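**Q** Sequence first, predicted model second:
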Amino acid sequence: MLLQSPWAPRLANVETNATERLVLALADDIIEGRLMGGDRLPAHRDLAWKLGIGLGTVTKAYAALERRGLTRSVKGRGTFVAIRQARNDRQIDLSSNTPPATLNARILARTLTGIARKIDADHFNLYAPPAGHLEHRLVLARWLETLGLTVDPSHLVLTSGARQALALAFDLACGPQGVILTERITYPGAIALARRKGYRMQGVRIDAEGMVPEALADALDSASSASSKAVYLTPTLHNPTTATMGEKRRQAMAEICRQAGASIIEDGVYAASEPGLPPLAALAPEIVLHVNGMSKSLGPGLQIGALALPAGLSAAAEETLQDMPVSPSPLSCAVVEEWLIAGIIPSIQRDLRHEARRRSSLAASLLGTAELIWHPGAYNAWLPMQRDTADRFVFAAAAAGIKLTPPETMMVDRDDQASGIRLCLGGPSFEDLTEALTVLAGLLKRWE
């Protein structure tokens, strides 16, 4: 005997077609906990009769709910609520901008078997030079070449992550009395790093393509008294806004900094997700410190950072690193070398781009707001909001079991009122992401 459904049939009170009204009514009751995981939904024909709608309407609505991960159908038994309700015991994290999980045990096992036969034991028996082993710098130089950046390995410093490479770049490009100019909304890790080190950071106006050249020129002019000026930019898939500079904008930024005598710190960690555009370091190698790393391009477990330097800074970098060794794991470097030799890096990156596109499309579909800014290659989406609204939204999301990035961590000027919500799409499972975005969509509808 089949269990009866506990759901009281209804259609949402909104002006749309019957399918969408039924989807919204069921989704709202699932998310709000009025239906629990494992509860059975009414049979298609019974529900169609009770609501006075067509059988096809119910079938389409149930299919939409299953695509969103809210229900599951069991052949011969019916349709059941699939969403988990234990929000008091868990939290879906949309605050960490990590790439989706695409590496599998088979690839890793084959890789480890390959490197076991040829790994250099001296890389484990001896301390690495300050900038990293030459063999490993050669490997990273080959990888950077696939991104359009040709680097002399002697001008390359390796670190145990891109954030350490960024910290070194800040130290080299900005002295104690210097200033770092950056997008007025930018990567939280860079802001936290600058504040922790006591560097003065100044926000510059942005548009849909990133930092505005005229605004940068004005900011550099007003900062002329600073002992050193550095411009920190993420030209490809800017975190958090996903803005990407075209080639013309990149050339303009390089020329403005060249004329002003300012260094550029280029954050290129997302460049592999949107190939084809020239790195700033390729346009102005004499002034650009290029930061990159493997965690966003291949997988978070590969903690390898790389800093490509103008020729005149290599000695200063090595001197700085004498007391702060930050070389990456030899095993991680060997993994990357094996992947380069085997030619599987392009396939890994294709898988990442495919999954990023799938998740970005899901966010656009579920949130359904014209304001949402997303890019098919990005691991996050951006929802502009006024600062006080964004703060309240983050708090409401936390109460619903979803962790979001606090807006203030992305604001160079803490008093800036033009803010927003960063939605990190790569970390959770697809099921959890669907659940979280559906909850957020419900919150947004109630706030309209």
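**A** Good, I have the coordinates. Numbering: from 1, shown residues only.

**Q** When you work out contacts or count neighbours from here on, use the C-alpha atoms and nothing else.
**A** Will do.

**Q** what about residue 243, how many residues close to it?
**A** Counted by other C-alpha atoms under 10 Å, the residues lying close to residue 243 total 23.

**Q** for residue 225, same thing?
**A** 12.

**Q** Also residue 391?
**A** Using other C-alpha under 10 Å, residue 391 has 18 neighbouring residues.

**Q** got a list of contacts for the strand or helix carrying it?
**A** For residue 391, the host element (DSSP states H and E) is helix 387-399. Contact with helix 387-399 is made by 403-407, 416-421, 440, 443, as judged by C-alpha atoms under 8 Å, 6 or more residues apart in numbering.

**Q** Now it: buried residues?
**A** 387, 389-391, 393-394, 397 (16 or more other C-alpha atoms under 10 Å).

**Q** circling back to that earlier point, neighbour-wise, which of the contacts of helix 387-399 leads?
**A** residue 420 (28 neighbours).

**Q** Against that first model, consider the following:
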Amino acid sequence: MLLKSPWKPRLADTEATVAERLVQALADDIAAGTLETGDRLPAHRELAWALEIGIGTVTKAYAILERRGLVRGVKGRGTFVAAYQARQGTLIDLSINAPPPILSHRALARSLMAISRKVDADYFTLYASPAGHLEHRRLLARWLETLGLVADPARLVLTGGAQQALALAFDLVCGRDGVILTERLTYPGAITLCRHTGLRMRGVAIDDEGMVPSSLAEALDSEGTSRRRAVYVTPTLHNPTTATMTLARREAIADICRLHDVPIIEDGVYGSGTEGTPIAMLAPERCLHVSSLSKTISPGLRVGVLLVTPAMECLATTALQALPFSPSPLSCCVIEDWLANGTIRSVRLELKREAARRSELAKALLADRTLVSHPDAYQAWLPMPREEADMFASSAASLGIAVTPPSAVMVAPEESDSGVRLCLGGASFDDLTRALSLLSGIGRSTRPL
């Protein structure tokens, strides 16, 4: 009599084929220890019935898992979880893009003490205007100037992070029924946001500079004008590929959008003022610019900034009266103190050095793979076919390493070309070294047979 499988059938909650969702669910539970070595998987017909899927889908999923070494089939008995060596201890997370930890407890304590002696109580006892306190907007306008963007404080909207700023920008230009044209591989948060709000997202071809102008023009022509359209683009240190546009490419994107009378949403969260002129400076009449200190200084500094066009000032104020996004006044006071005493400048310099050190480490330890990186970026990109990328991500999980799966950055999940994003900033340097060393070992073994 065959033993009953201890696994509770489920499909992973991700944008992928049914077989891929089944593979991901089983791989995740094996990595998490929910399924242990020697546990029997459900029989093909039994699992197909439980999940209301085809038997062929189950067969395909089990075959993929067996190629990855996660399960083994025993003739006449069934399919079982194979033995594997998982990393002992906590998970090393290379899936969240964040700057390396630089600030010390002592430095933060000094800043909070300084703020307590000079803080304006009105920031905490009075409601701010929908776009944020004017003094704070002036403060952030000065910060944006250090990034190469001259901004009128009256056109700045302060939010509790870049994701809120991006959500507001999407709503202002497209409402709830428009279409966002963006790089075919793009920021996972933008993909999630569009799916949540019902906006349609269309991918545009990319090359080593990012969005391809001719492909953008073709996409805009084919979309027509029946729906509200907007172009969302990351010209500096594109997430996930790290591509950075030349000035000529930025001008071409701006010209195409001007010709088609389409607004631009520029994601500038990774800009440092040295990589190129923001598109918002080239097309101020139609470009909304998103920025944030959480990506450039510290993840806990949840202050986002949205620069709107002159024509959208009143519209933005009206939207914020219904759904206020103002950041914490304390975070703004910290920024004010750090701008005054030079902390932000020194942190940015240190982050630049640390990003370069981690990028070099990734290139050295993954030298046998095609790795796309940039010395100023907190992530690296491993381009590969979709199936191979899925195998790589699952094998990494079995070693106790979380990476960004290919589906998270793909506008069109059915495409065959994708890759794996490795976020180099969040982990300690020792953990990053250990994780990359382990990943180098699965570089070849995860390739499809």
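**A** Here it is on my side, so go on. If you're wondering where the values come from, they're calculated on a predicted model, not measured in any experiment.

**Q** How alike are these chains, TM-score-wise?
**A** The TM-score (TM-score structural alignment, normalised by the length of structure 1) is 0.79; 363 aligned residues with a C-alpha RMSD of 1.3 Å.

**Q** still on that earlier bit, save the contacts of helix 387-399 of structure 1 as a markdown table, and put in distance to residue 353 of structure 1 too.
**A** As requested, the contacts of helix 387-399 of structure 1 are exported to a markdown table (distance: C-alpha to C-alpha, whole Å):
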| residue | distance to residue 353 of structure 1 |
| --- | --- |
| 403 | 24 |
| 404 | 23 |
| 405 | 23 |
| 406 | 27 |
| 407 | 27 |
| 416 | 33 |
| 417 | 33 |
| 418 | 30 |
| 419 | 27 |
| 420 | 24 |
| 421 | 22 |
| 440 | 24 |
| 443 | 29 |
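
**Q** Looking at those residues, which are in strands?
**A** Of the contacts of helix 387-399 of structure 1, the ones assigned to strands by DSSP state E are 403, 418-421.

**Q** that older thread, for residue 213 of structure 1, state which of the buried residues of helix 387-399 of structure 1 is nearest.
**A** Nearest to residue 213 of structure 1 among these, counting by C-alpha to C-alpha, is residue 387 at 25.1 Å.

**Q** wouldn't residue 269 of structure 1 be in contact with residue 290 here?
**A** No: applying C-alpha atoms under 8 Å as the test, residue 269 of structure 1 and residue 290 come out as separate, 9.5 Å apart.

**Q** the more surrounded of these two?
**A** Neighbours per residue (other C-alpha under 10 Å) separate residue 269 of structure 1 from residue 290, with residue 290 holding more: 27 against 23.

**Q** that's a strand at that one, yeah?
**A** Yes: the assignment for residue 290 of structure 1 by DSSP: H, G, I helix; E, B strand; the rest coil puts it in a strand.

**Q** now residue 119 of structure 1: how far from residue 111 of structure 1?
**A** 12 Å (C-alpha to C-alpha, to the nearest Å).

**Q** Could you check which of those two is surrounded by more residues?
**A** Taking neighbours as other C-alpha under 10 Å, residue 119 of structure 1 and residue 111 compare with residue 111 leading, 18 against 15.

**Q** what packs against the host helix or strand of that one?
**A** Using DSSP H and E, residue 111 of structure 1 sits within helix 105-116. Here helix 105-116 of structure 1 is seen to pack against helix 330-342 when contacts are counted using 3 or more C-alpha pairs under 8 Å, 6 or more residues apart in numbering; DSSP states H and E.

**Q** Give me the mean distance between the helix it packs on and structure 2.
**A** Compared with structure 2 after the fit, helix 330-342 of structure 1 shows a mean deviation of 0.8 Å (mean C-alpha distance after the TM-score superposition for structure 1).

**Q** That helix maps to which residues in structure 2?
**A** Under TM-score structural alignment, the match for helix 330-342 of structure 1 in structure 2 covers residues 329-341.
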